[in-house]
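*Asks:* Provided below for reference: sequence and predicted model.
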Amino acid sequence: MSLSELPSPVWPIVVLLVIQAADAAILLHPPKFIVDCLESVGFPRDWWWALSMAKAASVVGLTAGIWIPGVAMTTTAAVIVYFILAAAAHIRARALTTTFWVNCLGMLLLSVAVLVVSFVRW
């Protein structure tokens, strides 16, 4: 088993970056289910903008990483860490609603799948 520095195939990276871009945009004016999610884990409203910026940064990293070796792999790993921390916040707050199971864990699994499919060579 080895790791590739450039994604191949690229399409999983594109899927992840489109989702992250949409999520960054949605966080600028979050719908009720996201407001409920952030409030349920006790994330301070004054810091919600930081989540949008982190997601926007991941879009930049994923996009650049299509052509710059190592960048998309590192960014995908950072997205995985983001969702591990989000899952930990949900578990700590005992906020184990549908949002946790579908959105948080779903994105964690998707991000891990993208890392494996696009970068791991068997």
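*Replies:* Noted; the coordinates are in hand.

*Asks:* okay, CA-based contacts and neighbour counts for the rest of this
*Replies:* OK.

*Asks:* Mind naming the longest helix for this protein?
*Replies:* helix 71-93 (DSSP state H).

*Asks:* tell me the centre residue of this protein?
*Replies:* In the chain, the C-alpha nearest the mean C-alpha coordinate belongs to residue 79, at 4.1 Å (CA atoms, centre = their mean).

*Asks:* Second structure for comparison follows:
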Amino acid sequence: MIDYWWLTALLAMVLLIDALMSIRPPMFIVKCLDGVGFPRDWWWTLIVVKLAAAAGLAVGLAYPGVASAANAGVIVYFLCAAYAHYRARFMTQEFWINCLGMLGFSIVVLVLSNV
């Protein structure tokens, strides 16, 4: 049986980098959040959520149930983001690459980590 722990670690690292980038968001993040109409006063909450998810995934490397729960939370986060894009009719490159790409990656990590 192959152990895919590194996928969980990679997802945690990607979320950590995303959270750190969101502190001073580059234009593609600004365009995405403005495009879905997410209030700028609430942008900080996304940083907290991503940091919590990354921490949960990291802790989950030692405690697999924690990783599964954090991974499921990441999937819910990106499902909500996809719905926000759909509802705002903001179906640009940010939606297809960033949002759905991360949703797909999160699902793959959950499936392969629980084989």
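*Replies:* Here it is on my side, so go on. Predicted model only: the values in this text are computed from it and were never measured.

*Asks:* So what does the residue nearest to the centre of structure 1 match up with in structure 2?
*Replies:* Aligned by TM-score structural alignment, residue 79 of structure 1 pairs with residue 74 of structure 2.

*Asks:* ok, its match - contacts?
*Replies:* Residue 74 of structure 2 is in contact with 53, 103, 106, counting by CA atoms under 8 Å, 6 or more residues apart in numbering.

*Asks:* Let's see that with 6 Å instead.
*Replies:* Listed by CA atoms under 6 Å, 6 or more residues apart in numbering, residue 74 of structure 2 has no contact partners.

*Asks:* Residue 30 of structure 2 versus that one, what's the distance?
*Replies:* Distance of residue 74 of structure 2 to residue 30 of structure 2, computed by CA to CA, to the nearest Å: 20 Å.

*Asks:* The next helix or strand after the longest helix of structure 1 maps to which residues in structure 2?
*Replies:* Once helix 71-93 of structure 1 ends, the next helix or strand along the chain (criterion: DSSP states H and E) is helix 98. Using TM-score structural alignment, helix 98 of structure 1 lines up with residues 93 of structure 2.

*Asks:* Determine how far that stretch lies from the middle of the whole chain.
*Replies:* How far stretch 93 of structure 2 lies from its chain's middle: 17 Å, per CA atoms, centre = their mean, to the nearest Å.

*Asks:* Mean deviation, it versus structure 1?
*Replies:* Per the superposition on structure 1, stretch 93 of structure 2 and its aligned residues are separated by 0.3 Å on average (mean CA distance after the TM-score superposition for structure 1).

*Asks:* Also stretch 71-79 of structure 2?
*Replies:* Mean for stretch 71-79 of structure 2 is 0.2 Å (mean CA distance after the TM-score superposition for structure 1).

*Asks:* how about that stretch: buried residues?
*Replies:* Within stretch 71-79 of structure 2, the residues that count as buried by 16 or more other CA atoms under 10 Å are 71, 72, 73, 74, 75, 77, 78, 79.

*Asks:* Would you convert those into a markdown table that also reports distance to residue 19 of structure 2?
*Replies:* Below are those laid out as a markdown table (distance: CA to CA, whole Å):
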| residue | distance to residue 19 of structure 2 |
| --- | --- |
| 71 | 16 |
| 72 | 18 |
| 73 | 15 |
| 74 | 13 |
| 75 | 16 |
| 77 | 13 |
| 78 | 14 |
| 79 | 18 |
